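Colleague: this one's structure only:
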């Protein structure tokens, strides 16, 4: 069995590269929309398709990883990710962008981000330390955002988006090498009581658990928030006269603060009831968005908003996946969490696409901001009644 720190480190670096590149995509909107001749809703649809495909194939990719190991899945995903970025660099119309940026990269992300690698990590750490380990891996995505987004911004200014996408393709290809560290199927002592359960039985067990569906509802909101802000916040700030450069600063600051937030919320999940921490996190998001809209917009207020949202950005991942693992065990964690992640990506689809439609129709993002506040309050409520005790199958006789 691999040493836990090796699996955790490789998983974190895979997520660093895959998520770092992904979080930079909003910066490409101004150049690509002018060069290709597409609208914001066209670009938003590409991002929406990416998020939708990311979610739709995730349960199946997760099931493959549960059966054959994460290494092969990550390798295949890294190659497809690089191909999608190269395709986007060569796209000449909206359809080409939708296929490359949308379909190819969306499918690739399902194999190179949280669900697959967290399944590998969950099998090498004890239940008592699992949420904290998930938080470390999640922080890797934020480190990537902090490092890759400024790099992408610099490259866009120096060499343009075509060459930048080629360089990004080279970065994600490195995930294929790191796949060695998460390869194979390993199981932690104490998880073998789930071995006799089939995948179909695991799905049936989850489908009748009300808390599982409440987790799906809450993660939909998380996806809406993240896709809306990552895709449209740079353009929103540019529209308000702050310039496109601040968009890169804001996204990088989100990544920086989420390094801390992911770790803090991951550790909090080891010490406190995870559902209560999730409820507080979503409610805090609504409060932060409302304050951002209430105070006069400035460079300083945008950076403060980025720091606050960054702290709350991906802390949902270790908590939500931790609850799934706690309730149902980790034998089929990648598959079951993959279904919850599908809900997340459905929210991302609407967050990226609907906000673009709203802007094209009204010339403003105000309605989209209002949806974000209401959905955050909704998510804060739906986590409270979740029955988060392990199912009877996992309880001592």
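Modeller: Thanks, I have it. Quick caveat, the model's predicted, so the values are computed rather than measured. Numbering: from 1, shown residues only.
Colleague: only C-alpha atoms for contact and neighbour calcs from this point on.
Modeller: OK.
Colleague: the helices in the stretch 201-350 of the chain, which residues?
Modeller: Across the stretch 201-350 of the chain, reading from the start of the chain, the helices by DSSP state H, counting those that start in this stretch fall at 210-239, 245-271, 274-294, 299-311, 316-328, 333-362.
Colleague: out of those, nearest to residue 69?
Modeller: helix 333-362 (10.3 Å; CA to CA).
Colleague: Got another one to weigh against that:
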């Protein structure tokens, strides 16, 4: 009886150091799985899917934009649920939703079922990607969640590195339908039980009702609005560049092979930057981390302008590094400025415009690239990041942190 009680208490309290390492490892694996089977999937499977469904590649890739819109609309609701009940069952349910969406996709013979599948995947993305993970950690650990958020992004930073070769090998050997079925099976057999076994149920806070009443921020609160604007502007440029980077480099007469090689360095650059942040910046205020990140992205983007090969290489590395630490700041800035109470709701409200921006940016910027050319696109995106930097340096500087 005593042993059972001890296990129950361990399962409902904040995780110990050993439990925390297991938790971050488990959540990190599931982040790689979730990102790899959603956001990074069309880059490899769009062409074979388009042939199979007898439709165009843009129509296939457009389903990802649709799923991001679905995820953005659902994110605040998911955040509120995590605030109230913790993230254990939300994350576990995301594994089921992602598996269901992938199974539906594998059975699609036309665009209707294919887009229905991506609608389900959008629901799973809202419940299982970074925002849900950050909210879960904030609910479990409060103000101490910052290092765990960094650890989560460190592991998840390898999503494209793991997913793209796996997807390419599976598609070449078995076809895209079987690839989707295998991914669904991994979600069900590995991802779902990992969430259930390693994510603790948070213990209720005795003083939570009073704190919630005191620290509940309306969406119009300037802190939340300015934070959301900063990360939405960054997300717009990040998403646009992720899709159009190769075309931008090719527009400056950099060879296709070299452009692809440069693009492949974006992921490792993000991971290295997160390691540096963890090693040297863990005690810095998250707003300063966000400022450095947005400036690095802007400098990297502007360095693409001249079209010089070596400068373009440094530009991609710099932009990737800035993007890597901006991902961390997206969880730690709200945690530090607004506190851990209602963190899920705050992250959900921030995620809505961020995901919508990620959905529309590739199409908008592809149109600008075709109509105006690469230099105009670079200047426009740099201007957007400049506005973000202005927000980071002027609108966030006077707010005191609230550690809860």
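Modeller: Perfect, thanks for sending it. Quick caveat: nothing in here was measured; it's all calculated off a predicted structure.
Colleague: where does the TM-score land?
Modeller: A TM-score of 0.83 describes the superposed chains when it is computed by TM-score structural alignment, normalised by the length of the first structure; 382 aligned residues with a CA RMSD of 3.2 Å.
Colleague: so which of the helices of the stretch 201-350 of the first structure comes closest to residue 68 of the first structure?
Modeller: Proximity to residue 68 of the first structure, assessed across the helices of the stretch 201-350 of the first structure by CA to CA, is greatest for helix 333-362 (11.7 Å).
Colleague: Can you list the helices and strands that that closest one packs against?
Modeller: Applying 3 or more CA pairs under 8 Å, 6 or more residues apart in numbering; DSSP states H and E, one finds that helix 333-362 of the first structure contacts helix 40-56, helix 58-68, helix 114-122, helix 210-239, helix 316-328, helix 366-382.
Colleague: for the first one, the distance to its chain's centre please.
Modeller: Yep, that's helix 40-56 of the first structure we're talking about. Taking the mean C-alpha point of helix 40-56 of the first structure and that of its whole chain, the gap between them comes to 14 Å (CA atoms, centre = their mean, to the nearest Å).
Colleague: Against the second structure, what's the mean shift for that helix, could you check?
Modeller: Superposing on the second structure places helix 40-56 of the first structure at an average distance of 2.2 Å from its equivalents, by mean CA distance after the TM-score superposition for the first structure.
Colleague: what residues are up against residue 354 of the second structure?
Modeller: Under the criterion of CA atoms under 8 Å, 6 or more residues apart in numbering, the contact list for residue 354 of the second structure reads 72, 228, 231-233, 235-236.
Colleague: Including distance to residue 386 of the first structure, could the helices of the stretch 201-350 of the first structure go into TSV?
Modeller: Formatted as TSV, the entries for these read as follows, by distance: least, CA to CA, whole Å:
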stretch	distance to residue 386 of the first structure
helix 210-239	4
helix 245-271	15
helix 274-294	7
helix 299-311	24
helix 316-328	10
helix 333-362	14
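Colleague: out of those, nearest to residue 380 of the first structure?
Modeller: Residue 380 of the first structure lies closest to helix 274-294 among those, at 4.1 Å (CA to CA).
Colleague: Can you say which of the contacts of residue 354 of the second structure are buried?
Modeller: By neighbour count, with 16 or more other CA atoms under 10 Å, these hold 72, 228, 231-233, 235-236 as buried.
Colleague: which one of these sits closest to residue 339 of the second structure?
Modeller: Checking those against residue 339 of the second structure by CA to CA gives residue 228 as the nearest, at 15.4 Å.
Colleague: Quick one: map the closest one onto the first structure.
Modeller: Under the alignment defined by TM-score structural alignment, residue 228 of the second structure is paired with residue 216 of the first structure.
Colleague: ok, that match to residue 321 of the first structure distance?
Modeller: Counting by CA to CA, to the nearest Å, the gap from residue 216 of the first structure to residue 321 of the first structure is 11 Å.
Colleague: Show me what residue 155 of the first structure lines up with in the second structure.
Modeller: With TM-score structural alignment as the criterion, the equivalent of residue 155 of the first structure in the second structure is residue 170.
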